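> need the 3D shape of this:
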Amino acid sequence: MRLKRYGLRFLIACCLSTGAFAQKTALLCKRLIDGTGKIVQNAAIVIEADRIIAVGSKDIIPKDASVIDLGDFTVLPGLIDAHVHPFIDKDDYQIDHLRRSSAQKALEGLKIMQDLLQAGWTTLRIAGDADVAYAQFDIRNAINKGLFTGPHIYGAGHYISVTGGGGDINFTSYEQPIIADGLIANGPDEMRKAVREEIKHGSDWIKIMVTGAFMTVGDNPQDVHFSSEELTAVMEEANRRHRPVMAHAHATEGIKMAVRAGVRSIEHASYIDEEGIDLMLKNGTYLIPTLSVDLFFQEKYFNSKALAKAVQLGKHEKDENTKSKMLSLAIRKGVKIGLGTDNVGFPATFPAREFAELIKLGMTPMQAIQAGTKVNAELLGKEKDLGTIEAGKLADIIAVKGDPLTDITELQQVKFVMIGGKVVKSDN
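Presented below is the predicted three-dimensional model:
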């Protein structure tokens, strides 16, 4: 009997340590937009540990579950931003990149990511960032160890650029031996090495600057910067190591080159044409149009000298309306479009304006919500864990007071946030 008692105590201790007796929690809400396209009225969501175990009506709630009643609120999956730069938060970001240490960027970047989590963004894909090291992965690793609460983080350490490209610093004198904010590589061999360096230091995506950029001095976004040989080398190396590639591509031909090479996503696509759209459809390439960044520049940085080029190009793009017409066509044709903001210092509630911009292009509110949940989870290859509220998924859940299907701006006012079954925000 004594051995049996000791054995029982040992079993209980093991169960507690592994979470086998974890507390169940039930969320109640007036309306559930589950990410799959369904709307469930008067829904209940049952959570155990960090996972959803059941979704349905109130009669599914176990007797031993604690209940969080969200009343008339609308519940949705946690939001996913597929294009962020947490270390870029100044208009003169390339100079600011030289002012701040990697350690300082890590501390400030953690605060930015936590603020985004509070605004409902439970997952971020970093599209490279302005840091000589890999501070974003130090943040990710600390969050994953439980040292801090923060969003799920995926992405690239740096944007790989050619000399004189959008990731290089092109406004200093020849004599100045500075380290650019991007990872500079030229020729197939250097491209292979750059991919290997990124993977070695924690990148689960590879980011390449196939064309010029809007924000940098000394390059033209309508120019193609990568040769076909360089692009092939990147793709071969990334594929060998099972890392997807995201391609910064504004120029028409650069978009097509990147799609033909097999990148998983095209970022920006400012000068895409119908042939490029059809190529994306044929190859199943995702498109991340990053619309709200132009709004941010026009509203905050309209007098900025550092971003004069970006502001002017964005204004011209808006006046010409060509990008909007092409993106609307891409939506109608069925290109897989995810939500990415190109967040470069936005206030935490600003990124949700991307939903309204997608709706202006012709998406329904439900499609726009799915772009920032289900579609982005599929882009990341994390659809088994993220993007919808279904049994088996991680309990990444947000709630808003009203109905975002009738007023999409509700997503700018998230009142409740849960990540991995842990409540991190609960207003009202």
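
> from here on, just use CA atoms for contacts and neighbour counts.
OK.

> got the residue ranges for the helices in the chain?
2-18, 93-99, 102-118, 135-144, 187-200, 228-240, 252-261, 274-283, 292-300, 308-320, 322-333, 353-360, 365-371, 374-380 (DSSP state H).

> now those as CSV including mean neighbour count and distance to residue 31?
Shown next, in CSV, are those (neighbours: other C-alpha atoms under 10 Å; distance: least, C-alpha to C-alpha, whole Å):
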stretch, mean neighbour count, distance to residue 31
helix 2-18, 11, 33
helix 93-99, 17, 42
helix 102-118, 19, 21
helix 135-144, 19, 31
helix 187-200, 18, 42
helix 228-240, 18, 42
helix 252-261, 23, 39
helix 274-283, 18, 34
helix 292-300, 18, 28
helix 308-320, 16, 36
helix 322-333, 18, 27
helix 353-360, 21, 19
helix 365-371, 25, 14
helix 374-380, 23, 18
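
> and the ones you listed as JSON lines, adding distance to residue 210?
Formatted as JSON lines, the helices of the chain follow (distance: least, C-alpha to C-alpha, whole Å):
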{"stretch": "helix 2-18", "distance to residue 210": "47"}
{"stretch": "helix 93-99", "distance to residue 210": "19"}
{"stretch": "helix 102-118", "distance to residue 210": "26"}
{"stretch": "helix 135-144", "distance to residue 210": "23"}
{"stretch": "helix 187-200", "distance to residue 210": "12"}
{"stretch": "helix 228-240", "distance to residue 210": "8"}
{"stretch": "helix 252-261", "distance to residue 210": "6"}
{"stretch": "helix 274-283", "distance to residue 210": "15"}
{"stretch": "helix 292-300", "distance to residue 210": "19"}
{"stretch": "helix 308-320", "distance to residue 210": "18"}
{"stretch": "helix 322-333", "distance to residue 210": "18"}
{"stretch": "helix 353-360", "distance to residue 210": "24"}
{"stretch": "helix 365-371", "distance to residue 210": "24"}
{"stretch": "helix 374-380", "distance to residue 210": "20"}
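
> one more to line up against the first:
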Amino acid sequence: MATLFTNARIFDGFQKTLIDGLQVLEVDGIIREVSPSPTAPEGTLIIDCGGRTLTPGLIDAHVHVIANSVDLSAGKFWPSFVFTQARYIMEGMLQRGFTTVRDGGGADTGLVQAVEQGFIAGPRLVISGLALSQTGGHGDMRSVLLGPGEKTNNKVGSSIARIADGISEVREAARDELRKGAHFIKVMASGGAASVTDPIENLQYSDEELRAIVEEARAWNTYVMAHAYTPRSIAAVVKAGGRTIEHGNLIDEPTADLMRREGAYLVPTLVASDILTQFADKYGFSTNSMRKISQVRDQGLTGLSIARKAGVRIGFGTDLLGIDLHEYQGEEFTLRAKVEDPAETLMSATSVNAQMMMMDGCIGVIRPNAYADILIVDGDPTTDASVFTKRGDNIKLIMKHGKIFKNQL
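Just a heads-up that it's a prediction; the model follows:
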């Protein structure tokens, strides 16, 4: 099977401006040729894009596809119900143009296989398994009424994380998640907004524990993703060898310089706190939770600006929770447009995310030998940050790995 896209203006994932005069040939799920006149096999499907914009499929590098509720406490819903809603969430993501997503806690190998085998019409799923959290950390949402030594089954502290303390336990936990199919390891390195008992300013995990987790990830030829808001927690992760910092809202100039020097990536998730603030009354957040959410929301754009100025490599994520809130995924583009060029955000959501996820050349680009993840959209997303905020209405064609999931051309 082959498809030839003609009459399109191309965003290739790297250049800030659109490219005219090229056609894109897909063969068996791979981009075979990008040139003025590709040599198409007999029987190729020809799609005239009508002068619209052709882009790589988008990548969201921070999602929780099982987060059907803003309450992440473990055991709130039947697993069958959670995974059924995960299908709904993932299929919505693909229809909004996200052909690859990186799950930062909760999704398992079964969901990965369900997508790969076509049972879920969702984005390619890259997972951490359960995130690692210390006792009392961002992933420990157990009741404070538990007695000493009393733990939930298998030390599961929430629907997205497991508890591991000390060097031997974190090594075992990292190895176990990798054994079960995790593509990388997620660690909770600071306090968080969604958890009740830990202040944002908390530093979580010792330097020795963080280094042990990074060592285990590297032994599997992969990397560590870290939840971290504050300069102190970000610096601890980066010095230990962590590759990606999630959120980073409270980052300062010296810490941003450290990230740049060490080659670490930042994944802002501005829309998460922005939307939770808007829906605070509906979800009944406590005063303490709202204080934390507002704290990180108010500093998010400042943190992004500091990182951009320092030259930090910046990815794209959303971190949305609750089945009703995932549809605001595209709002991350418009929020970031307040402090950066829409083309920079689009590069973050394509080629930069691909590099960060160690999938450089496979996704996030319109180049030969990459997976044929292709969108045809109305408008120019390199200049208009609202193109992807229409819940997918502006997207006229969605192709993932050569298979067309939407075609209105």
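
> now the TM-score, please.
Once the chains are laid over each other, their TM-score by TM-score structural alignment, normalised by the length of structure 2 reads 0.91; 396 aligned residues with a C-alpha RMSD of 2.0 Å.

> residue 39 of structure 1: which of the helices of structure 1 is closest?
Among the helices of structure 1, the nearest to residue 39 of structure 1 by C-alpha to C-alpha is helix 365-371 (9.9 Å).

> equivalent range in structure 2 for the closest one?
Following TM-score structural alignment, the aligned partner range for helix 365-371 of structure 1 in structure 2 is 342-348.

> next: stretch 162-169 of structure 1.
Against structure 2, stretch 162-169 of structure 1 falls on residues 134-141 (TM-score structural alignment).

> ok, residues contacting that stretch?
72-74, 131-133, 156-158, 160-165, 188-192, 194-198, 204-205 (C-alpha atoms under 8 Å, 6 or more residues apart in numbering).

> swap in stretch 398-409 of structure 1?
So stretch 398-409 of structure 1 is in contact with 72-79, 120, 352-353, 355-356, 365-366, 410-411, 413-418, going by C-alpha under 8 Å, 6+ apart.

> rewinding a little: for residue 342 of structure 1, find the nearest of the helices of structure 1.
Nearest of these to residue 342 of structure 1, taken as C-alpha to C-alpha: helix 292-300 at 5.9 Å.

> helices or strands up against the closest one?
On a contact count with 3 or more C-alpha pairs under 8 Å, 6 or more residues apart in numbering; DSSP states H and E, helix 292-300 of structure 1 meets helix 308-320, helix 353-360.

> thinking again about what came up before, buried ones among the contacts of stretch 398-409 of structure 1?
Neighbour-count burial (16 or more other C-alpha atoms under 10 Å) applied to these gives 72-79, 120, 352-353, 355-356, 365-366, 410-411, 414-418.

> which of those residues fall in strands?
If you go by DSSP state E, these have 74-77, 79, 416-418 in strands.

> closest one to residue 249 of structure 1 out of those, please.
residue 79 (24.5 Å).

> hmm, back to that, turn the helices and strands packed on helix 292-300 of structure 1 into TSV, columns for distance to residue 190 of structure 1.
Below are these laid out as TSV (distance: least, C-alpha to C-alpha, whole Å):
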stretch	distance to residue 190 of structure 1
helix 308-320	29
helix 353-360	36
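
> map residue 209 of structure 2 onto structure 1.
When structure 1 is aligned by TM-score structural alignment, residue 209 of structure 2 is paired with residue 230.

> distance check, that match against residue 90 of structure 1.
To residue 90 of structure 1, residue 230 of structure 1 is 31 Å away according to C-alpha to C-alpha, to the nearest Å.

> for residue 196 of structure 1, same thing?
Applying C-alpha to C-alpha to residue 196 of structure 1 and residue 90 of structure 1 gives a distance of 30 Å.

> residues in contact with stretch 275-295 of structure 2?
Under C-alpha under 8 Å, 6+ apart, the answer for stretch 275-295 of structure 2 is 70, 192-196, 199-200, 273, 325, 328.

> what about 10 Å?
Contact with stretch 275-295 of structure 2 is made by 69-71, 191-197, 199-201, 249-250, 271-274, 297, 300, 320-322, 325-326, 328-329, 331, as judged by C-alpha atoms under 10 Å, 6 or more residues apart in numbering.

> likewise stretch 421-428 of structure 1?
Here stretch 421-428 of structure 1 has contacts from 24-25, 46-52, 70, 114, 117-120, 149-150, 394-401, 414-419, using C-alpha under 10 Å, 6+ apart.

> just give me the match in structure 1 for residue 221 of structure 2.
In structure 1, residue 221 of structure 2 lands on residue 242 (TM-score structural alignment).

> and the spatially most central residue of structure 1, what does it touch?
Per C-alpha atoms, centre = their mean, the C-alpha nearest to the average position across structure 1 is that of residue 82, at 2.3 Å. Residues in contact with residue 82 of structure 1 (C-alpha under 10 Å, 6+ apart) are 123-127, 154-155, 265, 267, 288, 290, 338-343, 371-373, 376-377, 379-380.

> count of residues packed around the closest residue to residue 67 of structure 2 other than its chain neighbours?
The spatial neighbour of residue 67 of structure 2 that comes closest, neighbours along the chain excluded (C-alpha to C-alpha, 6 or more residues apart in numbering), is residue 321 at 5.3 Å. By the measure other C-alpha atoms under 10 Å, the count of residues near residue 321 of structure 2 is 22.

> which position in structure 1 pairs with residue 321 of structure 2?
For residue 321 of structure 2, the residue aligned by TM-score structural alignment is residue 344.

> coming back round to it: show me the contacts for the match of residue 221 of structure 2.
204-205, 236 are the contacts of residue 242 of structure 1 under C-alpha under 10 Å, 6+ apart.

> and of the helices and strands packed on helix 292-300 of structure 1, who's closest to residue 33 of structure 1?
Of those, nearest to residue 33 of structure 1 by C-alpha to C-alpha is helix 353-360, at 15.0 Å.

> what's the distance between the aligned residue in structure 1 for residue 35 of structure 2 and residue 29 of structure 1?
Matched by TM-score structural alignment, residue 35 of structure 2 corresponds to residue 56 in structure 1. Distance of residue 56 of structure 1 to residue 29 of structure 1, computed by C-alpha to C-alpha: 11 Å.

> ok, now residue 227 of structure 1?
Distance check for residue 227 of structure 1 against residue 29 of structure 1: by C-alpha to C-alpha, it reads 53 Å.
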